[in-house]
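Asks: okay, predicted coordinates and the sequence, questions at the end:
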Amino acid sequence: MSAVSGAREAGPGAVRVLIVDDEPELTELLSWAVTDAGWQPFLAADGHGALGLARGCAPHAVVLDGMLPDLDGVQVLRRLRYENAGLPVLMLTARDTLEHRIDGLSAGADDYVTKPFSLEEVMLRLRGLLRRSGADAAAADESVRVLGDLVLAEKTRQVRRGGEAIALTAKEFDLLHFLMRHPRQVLSKAQILDHVWNSSFESEGNLVEVYVYSLRGKLDKGRPPMIHTVRGAGYVIRAAGEGR
């Protein structure tokens, strides 16, 4: 399973929930429930993928399986807690023992659900964690844009793709921000000049082409491309792998 499999586009205000489990059927069910709640699901099938994805998507909450194929769930929980002490985490486990529950709660889990579980119960507990942490309300004021594995934080002007930080110049960031505000929409050179450089003159030469080329070099290098040229029309940004 891809680390961002099932992730959908989310604009500012979306509550992001990281789901970490190596059971595809269960992950699909949880992803559906999270989406139905109006939240943004991000999926990881192992501990290392979860840690990388958490750094990239900055989740508001995590649903974490206690048994993963590479790292123990408690190990993942401790690392998540080290990087974000206030991140709400709901642990899932097939081991219904007091000792295991104590281990998870001691490592920083906010709540604990034993498999098999009721989907309604998981969602109720998750809503409670978001409400108590204030994450649900805070998300409405947070300017974070997500497209596939690309995350742009407007307030901090930080960009990550696949969990990896990407350093951009001020104008490269402004250009990417404008493209991400209009995903899958073809934007002309004139529109880009007007919104990014506050200029309506096409006499700026190849300014747009130069910056698009530079942005592609940083954003798409070694990865499936996201920024595409539409000959004679302009440029468009899409999640990697999306059709035209």
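Replies: All right, it came through fine.
Asks: only C-alpha atoms for contact and neighbour calcs from this point on.
Replies: Noted.
Asks: sec struct for the spatially closest residue to residue 229 that is not a sequence neighbour, please.
Replies: In space, and not counting its chain neighbours, residue 229 is closest to residue 235: 4.6 Å by CA to CA, 6 or more residues apart in numbering. When the structure is reduced to helix, strand and coil (DSSP: H, G, I helix; E, B strand; the rest coil), residue 235 reads as strand.
Asks: ok, now how distant is residue 235 from residue 177?
Replies: Noted for residue 235: a distance of 13 Å to residue 177, by CA to CA, to the nearest Å.
Asks: neighbour count: these two, which is higher?
Replies: Taking neighbours as other CA atoms under 10 Å, residue 235 and residue 177 compare with residue 235 leading, 21 against 18.
Asks: are we agreed that residue 28 is in a helix?
Replies: Yes: residue state for residue 28 (three-state DSSP) corresponds to a helix.
Asks: ok, now which ones touch it?
Replies: With contact set as CA atoms under 8 Å, 6 or more residues apart in numbering, residue 28 has no partners.
Asks: and what of residue 101?
Replies: residue 112.
Asks: now do 10 Å
Replies: By CA atoms under 10 Å, 6 or more residues apart in numbering, the contact list for residue 101 reads 66, 91, 92, 93, 95, 107, 109, 111, 112, 113, 114.
Asks: which helix or strand contains it?
Replies: Assessed by DSSP states H and E, residue 101 sits inside helix 98-107.
Asks: second one coming, line it up with the first:
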Amino acid sequence: MRLLIVEDEPTLARQLRETLEGAGYAVDVANDGEEGHFLGSSESYDAIVLDLGLPEMDGLTVLDKWRKADIGIPVLVLTARDSWSDKVAGLDAGADDYLAKPFQMEELIARLRALIRRSTGNASSELEAGDVRLDTRSGRVTLSGTPVRLTAQEYKLLAYLMHHKGKVVSRTELIEHIYDQDFDRDSNTIEVFITRIRKKLGADLIQTIRGLGYSLDDPQAA
């Protein structure tokens, strides 16, 4: 899953990036509203963390522009601790959730996980496909109840496919959603990771749809 952080305070932006990368997300950072608006309008993200007090273009304006352009990426706004008016304004402008500063990083991660689950139609933190289970809270993957060790990139790829179970996901979409903007998009690593996941979790779990991409189906639903 790929996230955008729009935050102008350097220390907080760095802490957010390090924490979210440590939780398994690919993360891009924008340090002002104009850059944040551009990235949110031109790149593919699964969720955005947006500070409201930004230079160049304030967060409410950024959010309003995204929503008027029909950009429906889930947005978590960061507000001042006691500013209830900022919370109301953010929600009215199209935010999906808010968090008041200062906050605990664990709560931020939990709220982002919930936003991503809701946006992909998944109510539970545990995703299932046949005998494979992936717990988004713990990052634990099991096959028929037995833990399976995946690398960080294998986990990211599997998690994205499981969030979009039953849909055809193109190679380009996978790259856009599991890597940050600096990734070499001509790399063949997607194919390599798909092969490794099949070896660990079963050859039939991920289907190759010729000319279109990949689909993760539930064998028990067939």
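Replies: On my side now, so go ahead. Just so it is clear, the model here is predicted, and its values are computed rather than measured.
Asks: ok, back up a step: would CSV of the contacts of residue 101 of the first structure with neighbour count and distance to residue 142 of the first structure be doable?
Replies: Below are the contacts of residue 101 of the first structure laid out as CSV (neighbours: other CA atoms under 10 Å; distance: CA to CA, whole Å):
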residue, neighbour count, distance to residue 142 of the first structure
66, 25, 30
91, 26, 26
92, 24, 28
93, 20, 32
95, 14, 37
107, 18, 28
109, 23, 24
111, 19, 25
112, 21, 28
113, 20, 29
114, 17, 33
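Asks: so which of the residues you listed sit within strands?
Replies: Using DSSP state E, the members of those that fall within strands are 91, 92, 93, 111, 112, 113, 114.
Asks: and the fifth one, how far from residue 33 of the first structure?
Replies: This points to residue 112 of the first structure. For residue 112 of the first structure, the distance to residue 33 of the first structure equals 18 Å [CA to CA].
Asks: before we move on, back to that, in the second structure, what range does the helix holding residue 101 of the first structure match?
Replies: For helix 98-107 of the first structure, the aligned range in the second structure is residues 84-93, judged by TM-score structural alignment.
Asks: also stretch 46-59 of the first structure?
Replies: When stretch 46-59 of the first structure is compared against the second structure (TM-score structural alignment), it corresponds to residues 32-45.
Asks: buried residues in that stretch?
Replies: For stretch 32-45 of the second structure, a neighbour-count test (16 or more other CA atoms under 10 Å) marks 32, 33, 34, 35, 36, 37, 39, 40, 41, 44, 45 as buried.
Asks: could you look up the SS state of the last one?
Replies: What that stands for is residue 45 of the second structure. In the three-state summary, residue 45 of the second structure is assigned as coil, counting by three-state DSSP.
Asks: if we can go back for a sec, buried stuff in the helix holding residue 101 of the first structure?
Replies: 101, 104, 105, 107.
Asks: out of those, what pair is the most spread apart?
Replies: The largest separation in the buried residues of helix 98-107 of the first structure, counting by CA to CA, is between 101 and 107 at 9.8 Å.
Asks: quick one: map the residue nearest to residue 229 of the first structure onto the second structure.
Replies: Under the alignment (TM-score structural alignment), residue 235 of the first structure pairs with nothing in the second structure.
Asks: ok, now residue 23 of the first structure?
Replies: With TM-score structural alignment as the criterion, residue 23 of the first structure pairs with residue 9.
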